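Peer 1: Got a predicted structure here, sequence first:
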Amino acid sequence: MKRIVYLIITVMITTSCTEKKTAQTADRLDLANLDTTVAPGESFYQYATGGWQQANPIPDEYARYGSFDKLREENQKQIQSLIEALGKEEHPTGSNAQKVGDLYRMAIDSVRLNEQAATPIRAQLEAIAAAKDKQDVIRLMAQISRYAGNPFFGFAVGPDDKNSSMNIVHLYQSGIGMGDRDYYLLDDDHSRSLREAYIRLMEKQFQNAGYDKLQAEQAALNVMQIETALAEAHITREMRRIPELNYHKMRVVELPTAVAPFDWELYFTEVGAPGLDSLNVSHPAPIKAAIEVIEREPVERLQDYLSWKVINSAAGYLSDAFVEANFEFYGKALSGSKELQPRWRRAIDAVNGALGEAVGQLYVEQYFPPQAKERMLTLVDNLSVALGERIAQLEWMSNETKAKAQEKLAAFTVKIGYPDKWKDYSTLEIRDDSYWQNMVRASEFEYAEMLRELGQPVDKSKWFMPPQTVNAYYNPSSNEICFPAGILQPPFFYMNGDDAINYGGIGVVIGHEMTHGFDDQGRKYDKEGNLSDWWTAGDAARFEERTRVLVDHFNGIRVLDTVRANGSFTLGENIADQGGLQVSYHAFMKTD
């Protein structure tokens, strides 16, 4: 389970990036980003960021906007210029340059997309319509999981939580289109309005796919009934944050009694894992409920559900009619954005998703100076020392647990900039048929790569983000922190900036990710990345007592009249935000 997070940090008082990284000049505090009309003790957030907020109102195409988003916009422009430069030259068929350039051109060709309309998904929908029995349904759900949202429940290959050096199969709850069970089950006005909007979305998209009005209305009701049944069995998002509740390793022969009777042999053959011996069933009850839905519902209703999985996954890569209907629900109703992002930005995101490291290799060559890696390594080393000193000074933690914590800190793997070995895309074809079919091939390429890892030792050199990403992560199963090249630029990182700038920016990000190794989830993994209880009972109890203060504090934050923050769900981020700031400040105070 990787931890990929959006950070809330104190870098807003630094000057925003408008220059390429090779020509950084803005390496000072920009006092215009402050709001000096507010006393720091009254509202430090407003004091530190008020000027920036006033100068940077949330654009209509965003549901939220901050330094991360602004920097992503700059990165998208840089990537656009790289891709457009590719288009000025001829590239050999099968080269990364050909694949990146052709996929981008297909993504921005609105005329062709609108002419094709629903044609790119026609064959997939026809295959679903041809299903005769439940075995056909099982085959289809397995096939669709290779390129679209997992129907009914999810299948993945990844590290064994209790033997992090080996990859195993994981089954987990999935299959709902609104993302979280609460949207289906809560009875407040907002949840009811979302359900109504979701049904309207499905009706519209089924019609866009060729259903008549009555067929579309019935299909939408069928899907809503099935997804609600799945949601009723899903565990809560708070429970999903407790690692030990999501680990149930068993033999395949135990599945009929431990989970539910099912044609498991057919299922595992179709997903590409025939002869599987053992696996982790992350969420047994939701998977049992999903199987009961498959057994209970008629084939015709299950066909509507599977068709929706294809339509909904493809919507962003089809005609304007599909894209705009998709945005009305997912962009406006569910997220709060007012306008659709420009086509070229959506195209950049898609190319990054399908060919991330191919784009990343071009990006690094143009925008990431080698010296930045050395400066970052120094910062990481200094923050590691500071965190070690803070652990040693904890009065409430026993020496036994402190020793284990220091061992884990010393064992951190640090990844900076870009991977040592680039992904090989030679078997991925980008053809001149349709945008959607190319995205299917890209998904199937990633799926095949995942299957090759089954039963193999974990490749701990693998990256979970391409280098152009403006983000960072901590991965507990490999005990690693990763800082892609995309975030290593202003306003987070200045190659020649003052220490105060860099410790207040990227230093807090580094500290944040390090702290994740010891938050309410990370603390349950040892230095090897195994789910293991290395805390004494007394220390664990004292940790829970102290973090309860954070939970209660955030539970008390009222966002809107009827909406409060969820302190339990956000606990890991809140711990990391607090820890990241304190560790970076501690490290900064040790500089000259």
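Peer 2: Arrived safely, thanks for sending.
Peer 1: From here on, just use CA atoms for contacts and neighbour counts.
Peer 2: Noted.
Peer 1: following the biggest strand by length in the chain, which helix or strand shows up next?
Peer 2: Ordering each strand of the chain by length in residues (DSSP state E) puts strand 163-173 first. Next along the chain after strand 163-173, taking DSSP states H and E as the criterion, comes helix 182-185.
Peer 1: Next up, a structure to set beside the first:
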Amino acid sequence: MEKTYSLTAHYDDFQEVRYVSKFNSSSTLSNGFNIQVSSKKQSKGIPRWSRRETCLLSGLVFAAGLCVILGCMLVLKYLSMEQDGQCLEDCQERKAFMRASKFISSNIDPTIPPCNDFYSFACGGWLRRHRIPEDKLIYGTIAAIGEQNEEKLQHLLLQPVRRKHRGSSERKVKEFFRSCLNMKEIDRLGIHPMLQVLEDCGGWDFPDKAKSKWDFNELLYKTQGVYSTAVFFSLTVNLDDKNSSRYVIRILK
């Protein structure tokens, strides 16, 4: 009768079985028992990728997706630039007409028959929404448009200077505008800038012709050209009343 072997009764022999099974498929224990350890064959299926291969594949997929997104963005940008180029001539004109039509339609009063009172029909909406300011005697669409343009111009002049080189026109205009808002500097200078202008123009009184080289033409040039002040007459450039295809210089008293 064959001997039976109990793993629970002989713990040391069980540990030996575990150790032997790691290296050999068959072995003999110290007590004479033969142990057969069968190993499962590796299944022949889809090979399992290593971590490095998985990371490389993920990187390639991400790079390909990024390239596709950038390509779509470039295509959309190119199409929008083409549309903007085509819109420069026609679309801008249509937009201007649309703004003008909205402005006119918002100022009329459709409740008034135009045959009875055309002025109230054409300007009723404007008169109902706008009142004459307390500091003005008259107020109309031209004054309102002028105020809007002044607000837009002030907003542009208060923006930071982008072209900071010395000869930049943007820098000169913005610095000149900000100098008019610097009340501390204006109070510090006082009347000295005005006295310099008067001195440059010849002073309060006409100097003695025998002792100085005062020239009326030079004074007229400075007041008209340098300080932009209309003295005795003013110069303007307007369309010719007789020929609208050309401009003429008008001299007004």
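Peer 2: That came through fine. Just so it is clear, the structure is predicted and the values come from calculations on it, not from any experiment.
Peer 1: Now compute the TM-score of the two chains, please.
Peer 2: After superposition, the two chains reach a TM-score (TM-score structural alignment, normalised by the length of the second structure) of 0.45; 146 aligned residues with a CA RMSD of 3.8 Å.
Peer 1: can you map out the strands along the stretch 1-150 of the second structure?
Peer 2: 26-28, 34-36 (DSSP state E, counting those that start in this stretch).
Peer 1: which SS state does the spatially closest residue to residue 139 of the first structure that is not a sequence neighbour fall under?
Peer 2: In space, and not counting its chain neighbours, residue 139 of the first structure is closest to residue 270: 6.0 Å by CA to CA, 6 or more residues apart in numbering. Judged by DSSP: H, G, I helix; E, B strand; the rest coil, the three-state class of residue 270 of the first structure is helix.
Peer 1: possible to save the strands of the stretch 1-150 of the second structure as a markdown table with distance to residue 142 of the second structure and mean neighbour count?
Peer 2: Shown next, in a markdown table, are the strands of the stretch 1-150 of the second structure (distance: least, CA to CA, whole Å; neighbours: other CA atoms under 10 Å):
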| stretch | distance to residue 142 of the second structure | mean neighbour count |
| --- | --- | --- |
| strand 26-28 | 108 | 14 |
| strand 34-36 | 107 | 13 |
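Peer 1: In a markdown table, list these along with distance to residue 249 of the second structure.
Peer 2: Formatted as a markdown table, the strands of the stretch 1-150 of the second structure follow (distance: least, CA to CA, whole Å):
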| stretch | distance to residue 249 of the second structure |
| --- | --- |
| strand 26-28 | 119 |
| strand 34-36 | 120 |
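Peer 1: thought residue 474 of the first structure was touching residue 514?
Peer 2: Yes - using CA atoms under 8 Å, residue 474 of the first structure makes contact with residue 514 at a distance of 7.1 Å.
Peer 1: which neighbours do the two share?
Peer 2: The overlap between the contact sets of residue 474 of the first structure and residue 514 (CA atoms under 8 Å, 6 or more residues apart in numbering) consists of residue 481.
Peer 1: residue contacts, residue 511 of the first structure?
Peer 2: 383, 576, 579-581, 583-584.
Peer 1: how much space between residue 560 of the first structure and residue 114 of the first structure?
Peer 2: 40 Å (CA to CA, to the nearest Å).
Peer 1: Looking at those two, which has the bigger crowd around it?
Peer 2: Counted by other CA atoms under 10 Å, residue 560 of the first structure and residue 114 do not tie: residue 114 has more neighbours, with 14 against 8.
Peer 1: Which helix or which strand is home to residue 218 of the second structure?
Peer 2: helix 216-221.
Peer 1: swap in residue 361 of the first structure?
Peer 2: Assigned by DSSP H and E, residue 361 of the first structure falls in helix 356-367.
Peer 1: Same question for residue 173 of the second structure.
Peer 2: helix 169-181.
Peer 1: Name all residues that make contact with the residue nearest to residue 139 of the first structure.
Peer 2: 139, 142-143.
Peer 1: can you give me the strands for the first structure?
Peer 2: Under DSSP E, the first structure gives strands at 3-5, 153-160, 163-173, 249-251, 278-281, 413-417, 472-475, 480-484, 558-560, 563-564.
Peer 1: Show me what the third one is packed against.
Peer 2: For strand 163-173 of the first structure, the contact count by 3 or more CA pairs under 8 Å, 6 or more residues apart in numbering; DSSP states H and E identifies strand 153-160, strand 278-281, helix 284-296 as packing neighbours.
Peer 1: that older thread, of the contacts of residue 511 of the first structure, just say which sits nearest to residue 164 of the first structure.
Peer 2: Minimum distance to residue 164 of the first structure across the contacts of residue 511 of the first structure is 23.2 Å, recorded for residue 576 (CA to CA).
Peer 1: Name the nearest residue to that closest one, sequence neighbours excluded.
Peer 2: Residue 576 of the first structure sits nearest to residue 512 (CA to CA, 6+ apart), 4.6 Å away.
Peer 1: quick one, what contacts that neighbour?
Peer 2: 7, 576-581.
Peer 1: what's downstream of the helix holding residue 218 of the second structure, the next helix or strand?
Peer 2: strand 234-239.
Peer 1: That following strand: what's the following helix or strand?
Peer 2: That would be, after strand 234-239 of the second structure and using DSSP H and E, strand 247-252.
Peer 1: And that next one, what does it pack against?
Peer 2: strand 234-239.
Peer 1: quick one, longest helix in the second structure?
Peer 2: What stands out as the longest helix in the second structure, according to DSSP state H, is helix 51-87.
Peer 1: rewinding a little: would you list the contacts of residue 511 of the first structure in a markdown table and tack on neighbour count and distance to residue 3 of the first structure?
Peer 2: Below are those laid out as a markdown table (neighbours: other CA atoms under 10 Å; distance: CA to CA, whole Å):
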| residue | neighbour count | distance to residue 3 of the first structure |
| --- | --- | --- |
| 383 | 25 | 20 |
| 576 | 26 | 12 |
| 579 | 23 | 16 |
| 580 | 28 | 15 |
| 581 | 22 | 19 |
| 583 | 28 | 19 |
| 584 | 29 | 20 |
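Peer 1: For these, name the two members farthest from one another.
Peer 2: Across the contacts of residue 511 of the first structure, no pair lies farther apart than 383 and 576, at 13.7 Å, counting by CA to CA.
Peer 1: Distance check, the residue nearest to residue 139 of the first structure against residue 135 of the first structure.
Peer 2: Taken as CA to CA, the span from residue 270 of the first structure to residue 135 of the first structure is 11 Å.
Peer 1: Now for residue 85 of the first structure, how many residues are close by?
Peer 2: 11.
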